[in-house]
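Colleague: Below is the sequence, then the predicted model.
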Amino acid sequence: MIGRIRGTLVEKSPGQALVECAGLGYEVDIPFTTFFHLPEPGEEIALHTHFAVREDAQSLYGFASRLDRDLFRLLIRVNGVGPKLAVGILSGLDAHQFIRCVEARDANSLVKLPGVGKKTAERLLIEMTDRIGQLEGQFVPLSSAATGDRGVGAVVPASSHAPRDEAEAALIALGYKPQEATRAIGKVAEEGMSSENLIRLALRNMIPAG
């Protein structure tokens, strides 16, 4: 099991980071909440990881905090929740916000996540109520450093694609319908905004913080 990786961040994009470690480049799938915390390419990075092996693929998932990684591992044990959906959940809500949803029995916030219907939301609330106790000692009260405002000043490297197009594509890849992505980005788009900030603000509007 690969539980942690430290190396140089070579590339980053919503949903994935390329980390060079000991001469090897590791493609790491990440939720948006982790993407927002990444440094600039060329800087050192450390991620808590989960290595998943299937018959047709091997995937490495990375998280900015151990709490997010451990919650991911609990989520994929829920019936009907695979790694892709778990990443989607942790892209819309960080671990603190998700735990608060469970504690408050807030199904409304969960159903706004891509791929989470009413039945899945109810299943999450039921099964995760007991399991979040396994995170005892890691869950601390939210502070200004633990909210979605972290890393606001980070900048996504320039590319040939318009930030708005990149942001819409990222939301669609996460599981939102194209019209939902276009509408969400359109509500927050302003001149000169990076794709990262467009994604962050769109997600905040779609999934209010608890």
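Modeller: That came through, no problem.

Colleague: only C-alpha atoms for contact and neighbour calcs from this point on.
Modeller: Noted.

Colleague: how about the helix ranked longest in the chain: buried residues?
Modeller: In the chain, assigned by DSSP state H, the helix with the most residues is helix 118-131. By neighbour count on 16 or more other C-alpha atoms under 10 Å, the buried set for helix 118-131 is 120-125, 127-128.

Colleague: Counting by contacts, list what that helix packs against.
Modeller: If you count contacts as 3 or more C-alpha pairs under 8 Å, 6 or more residues apart in numbering; DSSP states H and E, helix 118-131 packs onto helix 66-75, helix 95-103, helix 107-111.

Colleague: The longest one - contacts with which helices or strands?
Modeller: Right, helix 66-75. Taking 3+ C-alpha pairs under 8 Å, 6+ apart as the contact cut, helix 66-75 packs with strand 44-53, helix 83-92, helix 95-103, helix 118-131.

Colleague: Below is structure B, check it against A:
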Amino acid sequence: MFNSLTGTITGKFPKQIFIDTGGVEWDICIPDSNLDMLPTVGSVCRVFTFLQHTETAMQMYGFASADERTLFFDLMKVEGIGAKAAVKIMSSVSSARLMQVLDDGDLEMLEKIPGVGKKTAGKMLLALKGKLSLRETPSVVRISPEVPFNDVVISLVSMGYDKRLVEQKIALLSETLQNDAAFAGKTQKEKEDALFRRAIVELS
């Protein structure tokens, strides 16, 4: 139903992030490892989502990339691992490290991961060993301080756009828009939102 949400980060907490999308603030459960991949509060970002709907509750889960979400789905295929347990596991170990442990068949290391006992570790090896892969591993994007509107650049690069092209585009757009009285009168957050939307259109 929902593939992803793009909006402004309004709060970051352990295993939780708030994102405002045009006046609607979403409360999203997210692994701590993925939380660290996203930019700071006040930045615009894209989060890949999964909505779990049960008879008693609804919970939105978020991930820094489609690959991270796929790993979440793969973990839930293991008997005994539900959504909350998968988030706990992903919060305790990076995706790359988890796949290495599984590929090595390191049962002892698996058992040390919070939320994974001896029985679950065995089931994970049986179900997932040699079957996981990441096309790319997201990381925190570092942008040089002199680049204008750093948070917008970070958000766009995190979405997969080329860093050099993004920096050039944001620098050009910000210089052009600064001469616009309406843009100059906006708050910093409004300027970032306007730049983000404009850049998405032009980069696409």
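Modeller: It's in. This structure is a prediction, so every number in the text was calculated from the model and none was measured.

Colleague: hmm, back to that, please convert the helices and strands packed on helix 118-131 of structure 1 to JSON lines, extending it with distance to Arg4 of structure 1 and mean neighbour count.
Modeller: Shown next, in JSON lines, are those (distance: least, C-alpha to C-alpha, whole Å; neighbours: other C-alpha atoms under 10 Å):
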{"stretch": "helix 66-75", "distance to Arg4 of structure 1": "9", "mean neighbour count": "21"}
{"stretch": "helix 95-103", "distance to Arg4 of structure 1": "18", "mean neighbour count": "20"}
{"stretch": "helix 107-111", "distance to Arg4 of structure 1": "28", "mean neighbour count": "19"}
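
Colleague: Distance to Gly42 of structure 1 added to those helices, as a markdown table?
Modeller: Below are these laid out as a markdown table (distance: least, C-alpha to C-alpha, whole Å):
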| stretch | distance to Gly42 of structure 1 |
| --- | --- |
| helix 66-75 | 23 |
| helix 95-103 | 28 |
| helix 107-111 | 36 |
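
Colleague: And these: which comes nearest Ala169 of structure 1?
Modeller: helix 107-111 (20.8 Å; C-alpha to C-alpha).

Colleague: Contact partners for the most centrally placed residue in structure 2?
Modeller: The centre of structure 2 sits closest to Ala64, judged by C-alpha atoms, centre = their mean, with a distance of 1.6 Å. Neighbour list for Ala64 of structure 2: 34-35, 37-38, 46-48, 138 [criterion: C-alpha atoms under 8 Å, 6 or more residues apart in numbering].

Colleague: which residue lies farthest from the center of structure 2?
Modeller: Most peripheral residue of structure 2 (C-alpha atoms, centre = their mean): Ala181, 34.6 Å.

Colleague: Closest one of the buried residues of helix 118-131 of structure 1 to Leu198 of structure 1?
Modeller: Nearest member of the buried residues of helix 118-131 of structure 1 to Leu198 of structure 1, counting by C-alpha to C-alpha, is Ala121, at 26.2 Å.

Colleague: That closest one matches what in structure 2?
Modeller: In structure 2, the residue paired with Ala121 of structure 1 according to TM-score structural alignment is Ala121.

Colleague: Contacts only, for that match.
Modeller: Ala121 of structure 2 touches 107, 110-111, counting by C-alpha under 8 Å, 6+ apart.

Colleague: ok, back up a step: take the helices and strands packed on helix 66-75 of structure 1 and write them to JSON lines, including distance to Glu20 of structure 1.
Modeller: Output for the helices and strands packed on helix 66-75 of structure 1, formatted as JSON lines (distance: least, C-alpha to C-alpha, whole Å):
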{"stretch": "strand 44-53", "distance to Glu20 of structure 1": "9"}
{"stretch": "helix 83-92", "distance to Glu20 of structure 1": "22"}
{"stretch": "helix 95-103", "distance to Glu20 of structure 1": "27"}
{"stretch": "helix 118-131", "distance to Glu20 of structure 1": "34"}
